[in-house]
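Engineer: generate a structure from the sequence data that follows.
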Amino acid sequence: MRRSASPYLAAALGVLLFVDVLRVCLPSIITTFGQAAATPAELMGAFALLWFVLALAAPALFRTVGADRIALVAALTLVGSRALLPATGGGPAQLYLASVGLLAGLVWLAGLAANAPTAVPGLVVGLAAGTVLHTALGTYDLVWRGPEQYLLLVPVAVGFVAAQRTVGGPDPDGPARPWFLVGPALLLWGMLAGSPALAATGASYLAGALAGTDRVAVVPPGGALPLTVLVAAAVGLFLVTGLAAERHRPPRWLYPAALVLGTALFAAGWPLALPVAIPLAAAGLGGCLALASTPTAPAPAGTGGAGGSAATTGPNSTNTRRAYATLAGTLVFVVAAIGYYAAYDLGYPNGWLPLLVAVVVATLAIRAPAPAVPVEGVPVGPVPGIAAGPTRTPRRPWSRSVVVAGTSLAVVAGLLTASGAGAADPFDGNRVRLVAYNIRMGFGLDGRFDLPDLTRTIAGQRPDVVVLSEVDRAWLLNGGHDTLALLAARLDMGYHFAPAADPVWGDAVLTRLPVDSAGTVALPAVGAPTGAQALGVVLRVGDRELVVVSTHLQPPPDGGPVEQARTVARYAAELAAGRPLVLAGDLNTQPGEPAFQALLERGLTDALAADRPLPTSPADRPVEQIDHVLVSDGLAPSDITAVPGTASDHLAVALTLTLPLG
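Structural biologist: All right, here's what the predicted structure looks like:
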């Protein structure tokens, strides 16, 4: 292996593995350490931050032990933790093993920074490859699957370790700026530009708008084609701008402007803006990384290298500065990520956080030193110890092949992704089986993203309609899964999804029955940090109509969700207009409480009353009755059950509803 290529290959494969571990570690902090919001958000944030702060001790050891040795040990630890994660079975073992892998990945990045002048091309390729793989897997990552995952993990791990062993010695002239941008790039790529789940969600909102629904996402027509177009555009633009030679770049301000604009559209929370925000941010991020890593003229001895601040202690100081810059950038990642998602527990505006990170990246990119030779053949001024003369802008003869290959693979990955369209079934009877389930973003009590168990819990009831709460379609903190599309595909159902907290977190209705119309209404916040909505779907049951309303009430800090209950009951009654009505979901209130009574006062009936008490939370020792199904007069409930299982922290509620004849 050529030594000049080894940092790029090590960076690409290492980033691929590091992101894989992140997709386990971050949700484990929420589900296992945090116990699904039972632990204060501040404490969860401190736990996550701890591992990033611990990594800051590594550069101090580089001079005595050697950055190359420490980086190799960290690389082996990263590989080992990733390989062992599936065997933990979830729980604390998964949490702490993933945290060790996270720490190892951070130390490896710092060691790579101290030994390689730049790894931006490798970072770009690694992030793009991660998105292609994530897309091909339908966002259901290998780490949550069975033994077949090792067919890909083993060659990646071997290639990574082999490349890391051949990374060259210290390079005193490498700039620190691009290494600082590694952390912000991980955030913006994972949260926005490189998220196939976000692309799928954006495509589904467009499909909903074309179908005439108001802020309701539906399965896009044409299968996986809309997702394919968005992912291929994002990956292709990111590779083109991130790997392009300086002489092929447009004006320096264009990429920073594209990144900031794309992130601003995302931060605004407009569902229909997502298909525009994704490719804009991808092109801008790649261009900013390339601008920040543009080669410059060698600096005089003792200056600390191009792109860095002045220093007088020679190469080792430069290498340490690059390592610290890398770790400082990852601190930006964790603070911004935790800060963004903690807003849904603590209640403050959070859209400015990714936008601020984008502004930082854009500013550093546009302020990066101009290239030493912007046009081939122009001589460089004299540099001590180096003869002046014609110099060429470094070429990357492999970059065009990487762009073509990466974009092609993105197209294939998108086309392989199941759409979960679910054909509408003809229905001649008057009995409908319904399941209401708070799925906790797809994570079970053991902290694992257990899609098979979740599917079995629902499919075992043979439902015609499924009402879901806490549906996550792209949150980076939860691993970036499109839980809704994954479930819909496995249940062979179509879906209607409405946003609550933001465009990718909310409630859904899945069904194989024909859908006549759908809409959503926002519920009053009443001081609750997480938003709430009511999704109304009108189903065709033979020659009759059935109105289904899915909601997840959010109680304010000082009481029950009475005002939200009144609003959703009024909305449901107006939507039904005398037609049979079902209102279901996690209502965060128990029978007899004021919010529950407010629902009954609008003429609804407790469909589960005959089987009370029917506790549903927590799933392993249920004591609270907070998951409900309420119906209008004329709907007869039967075969009621709270389905045992730990695929979520709630139990699913299932029942059969008999519609009146005539």
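
Engineer: going by C-alpha atoms from here, please, whenever you check contacts or count neighbours.
Structural biologist: Fine.

Engineer: is it fair to say F427 lies in a helix?
Structural biologist: No - residue state for F427 (DSSP: H, G, I helix; E, B strand; the rest coil) corresponds to coil; a helix is not indicated.

Engineer: for R540, see how far away it is.
Structural biologist: 8 Å (C-alpha to C-alpha, to the nearest Å).

Engineer: give me the common contacts of these two.
Structural biologist: Among the neighbours of F427, those also in contact with R540 (C-alpha atoms under 8 Å, 6 or more residues apart in numbering) are L513.

Engineer: please generate a structure for the following sequence too, so the two can be compared:
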Amino acid sequence: MARISPRDLVHGATLRRLALPALVVVLGLQMLRVYIPSLAWYLRDTVGVGSITLGGIAFATFALGFLAPLVRRLAGSRGALWASAGGLAALRVLEQFSSSPGLDLYVSLAAVALFLIFLGAFVGHSRAADGTGAPARLVGGLILGLALDTLIKGAGGTLDLSWTPTIGAVIVVLALAAGVLWAIAVEPAPLRSAASDVGWSSALPLAGIGSIFLVQAMLLQNQGWVAEVSGIPSPTAFVVLVFGNAALAAGAWLALARPALHRLGVAALAALLLYVALPRTTGFGGTLPLMVLVLQFTLGWALAIIARRGEEPSRTGLARTSVGMTLGMLLYLLLAFVYYVPFDIALPLTRSSVLPLASFVVAVCLLGSLRRGEPRAPQSDPTTPTAAIALAVLGSVIVLLTPSPAPSDREPTGRVMTFNIHSAFDRAGRLDPEAIAQVIEAADPDVVALQEVSRGWLIDGTVDLTYWLARRLGMHVVFSGTADPIWGNALLSRRPLQESGSAPLPVAGTLLPRGFLWTRLDLGFDRPLLVIATHLHHVADEPEPRLEQIPVLLEFWGGQERTILMGDLNAEPDWPEMQLMRQAGLVDSWAEAGEGPGLTWPSDDPFQRIDYIWLSPDLQALTAKVIDSTASDHRAVVAEIAPR
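Structural biologist: Here you go, the predicted structure:
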């Protein structure tokens, strides 16, 4: 048996060729995760721009990808790489040093536009420079870029480097940017007469790449999603993701190395699997980790076939290729828009249609990429899957070596807190979970009810806040999604959670589903304490939904002793909603022990008291205070409680 050496598994020349697209994908995805939250939280929430206007700005930004042919014509093939990838690298470094949400927005807008121009320009450049090796280079670069991006995010506890003001983050960003510049510098310049574009039937299937990117962002590279749906710890979900990327690379390798499998029957089965399984990931439960591997393998196979459709360029220029790539990314944006905007504005399409549509697009592009005739020559270079496996092993080692702070075993203080954390975006519109952690740390509560908690929404920067905060503070955590599996309420506790559960609240004609979360824990009283955390309908002049939601909470409470009900109730103390709470026998901790009006919203200049800690009649509030902080758009409320 022939002995296999490392050189047989990793080809240095191939790795060098993959470096440019892989590193640019990492930087591009990082800037997308700055740009999209900046639109939602800075431009909309802080500045006050409407959702429809935001959509127009976002679509105009993505449409700049159509400029790739013009940039290539003006600067040449290699010059277009310098302009797009080099410009992206420079902007990424600039953004790392920014602490201004406004600057973040404009820098990320320009960076995303350059990233989209690069995608089209690179495909044309690679066809002209690499010939029939161009599809493998594109696919390998995209996959290793996704794998490296997930590795970097997972190593940071799912928080992007952009929001991590440490010297280590700066070093990594500088290294990534330097790698991009080096890769461009060693990139050969193809002949201007070399063919670089394809016909429409080969260019349009490239639109499927945008939907693949969306599925990756929302599901298959989403650590919080996999953890929450499958019920596994977030670090374990990270291991699933990195090995999922190895499966993605393996599927692509199979498609490139075994072109005889490019048959309609095989492709139809793959398309059917994607269309049926991707929209139903919430139903897989504990088997989701296995399905991630299966789906990633299938998507890798599909991606390689889509890329090979344009293996034989027939003309100079870049127009058709640019249209295919940019249409795909516009579809990425459109589907993301359709998923998140209905929480604010009713649209003809529902959120539940997003993943079926994305899966359908990938399936159509896969089937449209098949061609009749003799199979293409096999390309069996194992560099991409080997590198992906190496990154997966490295990710596993990081998990094993990363300590998990154990919750303190101190004596309870009886101090409780409620805090609407605004998805960890501060009043200025910048993502800063460290500021949230510092507010909680300074108050030093035994238990904290959190509202507006994201475990990985794209518009929230895809950070898993439950994992990040629990690890940062050394606390137990339990979470319950309300809007979808990864956005809702959470409870942090320094004491072990004896049991917990959750339930939905009436939607009552609103757009954003609500729910409540409960747990029992020992705070040193004569019996365990029942803690209920909730977040009610937010529109002030629409009391009807809250008047339907509160009776459900009161029915669950059922007059039990040793109970705390707290959260963002979105109602003033003298409104009918809060009168229901008092009539049921609950005691407002602020009315009992607070001083002054206790205003909590908005945090920079509050004029409403809408955040509460309610107690069962057998408990009393010894102290109550509102914490002056703009880490969120709400101020936190803290009370020290004891039995009467």
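
Engineer: any idea whether the counterpart of S396 of structure 2 in structure 1 is helix, strand or coil?
Structural biologist: With TM-score structural alignment as the matching criterion, the partner of S396 of structure 2 in structure 1 is V411. Classification of V411 of structure 1 into helix, strand or coil gives helix, according to three-state DSSP.

Engineer: how about the one 10 residues further on?
Structural biologist: Following three-state DSSP, A421 of structure 1 is assigned to coil.

Engineer: if we can go back for a sec, wait, doesn't the match of S396 of structure 2 sit right on A234?
Structural biologist: No - between V411 of structure 1 and A234 there is no contact, the gap being 10.8 Å when judged by C-alpha atoms under 8 Å.

Engineer: show me which of the two is the more surrounded one.
Structural biologist: Set V411 of structure 1 next to A234 and count neighbours by other C-alpha atoms under 10 Å: A234 wins out with 30 against 24.

Engineer: which residue packs closest to the more buried one, ignoring adjacent ones?
Structural biologist: Leaving aside its sequence neighbours, A234 of structure 1 sits nearest to P279 (C-alpha to C-alpha, 6 or more residues apart in numbering; 4.7 Å).

Engineer: any idea what the one you found aligns with in structure 2?
Structural biologist: For P279 of structure 1, the equivalent position in structure 2 is taken to be L293, counting by TM-score structural alignment.

Engineer: got a list of what that match touches?
Structural biologist: V240, F243, G244, A247, L248.

Engineer: okay, and which of the residues you listed map to strands?
Structural biologist: Helix and strand membership here follows DSSP state E; of these, not one is in strands.

Engineer: what ranges do the strands span in structure 1?
Structural biologist: So, for structure 1 - with DSSP E - the strands run 217-218, 431-438, 465-472, 494-502, 505-511, 515-522, 533-541, 544-551, 581-586, 605-606, 627-631, 636-643, 652-658.

Engineer: what sits against the residue most central in space within structure 2?
Structural biologist: Averaging the C-alpha coordinates of structure 2 gives a centre point, and the residue nearest to it by C-alpha atoms, centre = their mean is T462 (2.3 Å). For T462 of structure 2, the residues meeting the contact criterion (C-alpha under 8 Å, 6+ apart) are R33, T158, L159, A217, N222, S454, R455, G456.

Engineer: for it, what is the corresponding residue in structure 1?
Structural biologist: Under the alignment (TM-score structural alignment), T462 of structure 2 pairs with G480 in structure 1.

Engineer: so its match versus M191 of structure 1, what's the distance?
Structural biologist: Taken as C-alpha to C-alpha, the spacing of G480 of structure 1 relative to M191 of structure 1 amounts to 8 Å.

Engineer: what's the answer for L289 of structure 1, then?
Structural biologist: Taking C-alpha to C-alpha, one finds L289 of structure 1 at 17 Å from M191 of structure 1.

Engineer: between the two, which has more neighbouring residues?
Structural biologist: Set side by side, L289 of structure 1 and M191 show more neighbours around L289, with 30 against 24, by other C-alpha under 10 Å.

Engineer: what about the residue nearest to the centre of structure 2, distance to Y339 of structure 2?
Structural biologist: Here the criterion is C-alpha to C-alpha. By it, T462 of structure 2 lies 14 Å from Y339 of structure 2.

Engineer: burial count for V65 of structure 1?
Structural biologist: Counted with other C-alpha under 10 Å, the neighbours of V65 of structure 1 add up to 10.

Engineer: what's the answer for D381 of structure 2, then?
Structural biologist: By the criterion of other C-alpha under 10 Å, D381 of structure 2 has 17 neighbours.

Engineer: so what does it match up with in structure 1?
Structural biologist: Following TM-score structural alignment, the counterpart assigned to D381 of structure 2 within structure 1 is R396.

Engineer: how much space between that match and A244 of structure 1?
Structural biologist: On the measure of C-alpha to C-alpha, R396 of structure 1 and A244 of structure 1 end up 8 Å apart.

Engineer: likewise D649 of structure 1?
Structural biologist: 48 Å.

Engineer: between the two, who's got more neighbours?
Structural biologist: Summary of the neighbour comparison: D649 of structure 1 and A244, criterion other C-alpha under 10 Å, with D649 having more neighbours (26 against 21).
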